[in-house]
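J.: No sequence on hand, only this structure:
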């Protein structure tokens, strides 16, 4: 979204303060027992960039991408970070808002902005070299998010052009891209767009299912495609909208049926009631969380192998659910923009002022 992409100002409110994570009720989900006593352990990156793009490969390997064209990679659990920023992105000060990594060597990053500022960059050698594989030629388009179904098939999404969201597709791991026909895309609402806040406004689960989150219009909606972006259906969420600063900022799907939506109003000091919703039918319908997070949240991730445990992050803290998103409770205070969990249960979070952390036992 242009408003967010140009400059979203969120205060650094509380830094790294643990809010009794051991008291979180993990009894409802046996897989979440390992979270007792866990919290975010900050990893010094030595940078001051804002990292809204995050790819958790494992407990030891993660990539972050952010402002000023910055990309970092760790191979040792965050003890040290390699600056693998694309030189051209640094020189132009590109805003890298999403990164998808297949392993320690292969990753695809998205920069946002109007026209040619929206680009896709790809590396096959751990960031030693990067290739620009897409540069947006349309001044009306503004790309927000990126997702991959597997190592070959992926999509990127742009805010509406000619009244419909635009979808970019690759079937060779991001080496080449093409704009999909818009015939199967529903009309956008006036003012509707995506939020480039956490790289999670476009997410996938399984080989063909993908979901797109919106805000800014009269209602906050979730669009779903079961054929890799060719055709879409749309559903209204319960997250409030009706303002350019409000809507669904992030989605997380555990599988093709069970999903979470988080968001709210990103403006500092603005209330964000009903800032979370849950779906049990692949996004066809959404129910308001009974106990939502207390404030705006920009990122969400399911805890691997859990029945109903997930994390949500935002500028004012991290929240935990153990019942599939129906109720949330505070895990920690501290500012993060996005969160991602790897298959080996390595969960990472990143955000402003170079902040990156891994979920660890703090006791």
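T.: Noted; the coordinates are in hand. No experiment lies behind these values; they were computed from the predicted model shown. Numbers count the residues shown, from 1 in each chain.
J.: Please make it C-alpha for all contacts and neighbour counts, starting now.
T.: Will do.
J.: My guess is residue 129 contacts residue 123. True?
T.: Yes. Contact criterion C-alpha atoms under 8 Å: residue 129 and residue 123 qualify, at 6.1 Å.
J.: Of the two, which one has the most company?
T.: Just comparing residue 129 and residue 123: by other C-alpha atoms under 10 Å the higher neighbour count belongs to residue 123, 21 against 13.
J.: can you pull the contacts of that one?
T.: The contact partners of residue 123, taken as C-alpha atoms under 8 Å, 6 or more residues apart in numbering, are 105-108, 129-131.
J.: mind redoing it with 7 Å?
T.: Residues near residue 123 by C-alpha atoms under 7 Å, 6 or more residues apart in numbering: 106-108, 129-131.
J.: and if you look at residue 112?
T.: By C-alpha under 7 Å, 6+ apart, the neighbours of residue 112 are 5, 95-97, 118-119, 142-144.
J.: Could I get these in JSON lines, plus columns for distance to residue 345, neighbour count and secondary structure?
T.: Shown next, in JSON lines, are these (distance: C-alpha to C-alpha, whole Å; neighbours: other C-alpha atoms under 10 Å; DSSP: H, G, I helix; E, B strand; the rest coil):
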{"residue": "5", "distance to residue 345": "31", "neighbour count": "18", "secondary structure": "helix"}
{"residue": "95", "distance to residue 345": "29", "neighbour count": "29", "secondary structure": "strand"}
{"residue": "96", "distance to residue 345": "25", "neighbour count": "32", "secondary structure": "strand"}
{"residue": "97", "distance to residue 345": "23", "neighbour count": "30", "secondary structure": "strand"}
{"residue": "118", "distance to residue 345": "32", "neighbour count": "24", "secondary structure": "coil"}
{"residue": "119", "distance to residue 345": "31", "neighbour count": "23", "secondary structure": "strand"}
{"residue": "142", "distance to residue 345": "33", "neighbour count": "30", "secondary structure": "strand"}
{"residue": "143", "distance to residue 345": "30", "neighbour count": "32", "secondary structure": "strand"}
{"residue": "144", "distance to residue 345": "27", "neighbour count": "31", "secondary structure": "strand"}
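J.: ok, second structure coming up, stack it against the first:
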């Protein structure tokens, strides 16, 4: 979304969740977060990182303003600047990054027209290849997601009344536009938010969800065939204004999902900032006790089927009951959060801050 273009979304703070023993998976929900707290790590950067990909407890990538990309392979103790030189030279806004391992990653820059690009590395960021440059001045790409190491999608705000999608079947080396016949018409003013890299998310080999705002309702669109056909559902997160709607999604599997959002403007209330779904996004239920303010990112914790984290400029919240109730975990400002399968949870935010979730 253009409103979150170059002004509001520009940094990354990365947090790593320290490993908990494998036996924690068998403990009650929330056991893996008992006594946990964010521990800041020094990146030496001032960029705002809204793109984040956690490969494991030790390996993660962040991407943000001024074309900056960082990578760690030692749990955040050291960060290597692997920024694409062309992205730095042009000051591109990198808002999403999807990494497959410590060497392969795909990054998305946002903006109108040619500012929207996809970059790919196969050597840990030593070199980058531009694999897509948007030729349409009406398009504005917000987010990307991968089903596996080969198949992925990128989404643009509506063009000619419908969201536009690109697809790759070779790990981001090439991209092709998908037909728009199966995409419902967008609401007036509806768009995605390039705030956390979580406006487009997937679970399993074929299911993908798109979060929207700006229109009359904050909606979640779902496709079960990798983006060819879609159905829509209204969430309980308010919209009706270019600054309000659903900003981030997380699906634990093809049925169980969380949505977070609100009004990103400082000081504006967001009384219904979270919702949950148990049917693949067909219907949404408002959280009984939502986060107290706007939240832009959300992630399920792998050590508890009902445990998740949500982040925003005013803090981190945790749920232990599948999103029905949320409580504060930390007051620090973060933009996005994600957890790796081995239990390494990371989050990111402004002024180059990076932190790891440690157990004390």
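T.: Done, it's in. Given the structure is predicted, the values throughout are model-derived calculations rather than measurements.
J.: Can you calculate the TM-score here?
T.: Taking TM-score structural alignment, normalised by the length of the second structure as the basis, the two superposed chains have a TM-score of 0.95; 348 aligned residues with a C-alpha RMSD of 1.6 Å.
J.: Kindly supply the ChimeraX command isolating those of the contacts of residue 123 of the first structure that are buried.
T.: Here is the ChimeraX command that selects the buried residues among the contacts of residue 123 of the first structure (16 or more other C-alpha atoms under 10 Å):
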select :106,107,108,130
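J.: quick one: which of the contacts of residue 123 of the first structure is nearest residue 66 of the first structure?
T.: residue 108 (13.1 Å; C-alpha to C-alpha).
J.: Trace residue 45 of the second structure over to the first structure, please.
T.: Counting by TM-score structural alignment, residue 45 of the second structure corresponds to residue 47 in the first structure.
J.: cool, and residue 150 of the second structure?
T.: So, by TM-score structural alignment, residue 150 of the second structure is matched to residue 152.
J.: That match contacts residue 169, correct?
T.: No. At 10.3 Å, residue 152 of the first structure and residue 169 do not qualify as touching, with contact defined as C-alpha atoms under 7 Å.
J.: Tell me which of those two has more neighbours.
T.: residue 169 (23 against 13).
J.: can you tell me which residue in the second structure aligns to that one?
T.: So, by TM-score structural alignment, residue 169 of the first structure is matched to residue 167.
J.: SS state for that match?
T.: strand (DSSP: H, G, I helix; E, B strand; the rest coil).
J.: quick one: residue 52 of the first structure from residue 212 of the first structure, how far?
T.: For residue 52 of the first structure, the distance to residue 212 of the first structure equals 17 Å [C-alpha to C-alpha, to the nearest Å].
J.: and the counterpart of residue 218 of the second structure in the first structure, what does it touch?
T.: In the first structure, residue 218 of the second structure lines up with residue 220, judged by TM-score structural alignment. Counting by C-alpha under 7 Å, 6+ apart, residue 220 of the first structure touches 214, 236-237, 239-241, 247-248.
J.: what's the closest non-adjacent residue to residue 62 of the second structure?
T.: Setting aside the residues directly before and after it, residue 62 of the second structure is nearest to residue 52 in space (C-alpha to C-alpha, 6 or more residues apart in numbering), at 4.5 Å.
J.: Could you give me the buried positions within the helix or strand containing that neighbour?
T.: Assessed by DSSP states H and E, residue 52 of the second structure sits inside strand 49-54. Residues 49-54 are the ones in strand 49-54 of the second structure that count as buried (16+ other C-alpha under 10 Å).
J.: what's the counterpart of residue 74 of the first structure in the second structure?
T.: Under the alignment (TM-score structural alignment), residue 74 of the first structure maps onto residue 72.
J.: pretty sure that match is touching residue 78, no?
T.: Yes. With contact defined as C-alpha under 7 Å, residue 72 of the second structure reaches residue 78; the gap is 6.0 Å.
J.: Neighbour count: these two, which is higher?
T.: Using other C-alpha under 10 Å as the criterion, residue 72 of the second structure and residue 78 rank with residue 72 on top: 19 against 15.
J.: Find the residue closest to the more buried one in space, skipping its chain neighbours.
T.: Nearest non-adjacent residue to residue 72 of the second structure (C-alpha to C-alpha, 6+ apart): residue 79, at 4.8 Å.
J.: How about residue 295 of the second structure?
T.: residue 312 (4.3 Å).
J.: Skipping adjacent residues, who's closest to the most centrally placed residue in the first structure in space?
T.: Nearest to the mean C-alpha position of the first structure, counting by C-alpha atoms, centre = their mean, stands residue 200 at 2.6 Å. Excluding the flanking residues, the one nearest residue 200 of the first structure by C-alpha to C-alpha, 6+ apart is residue 250, at 4.7 Å.
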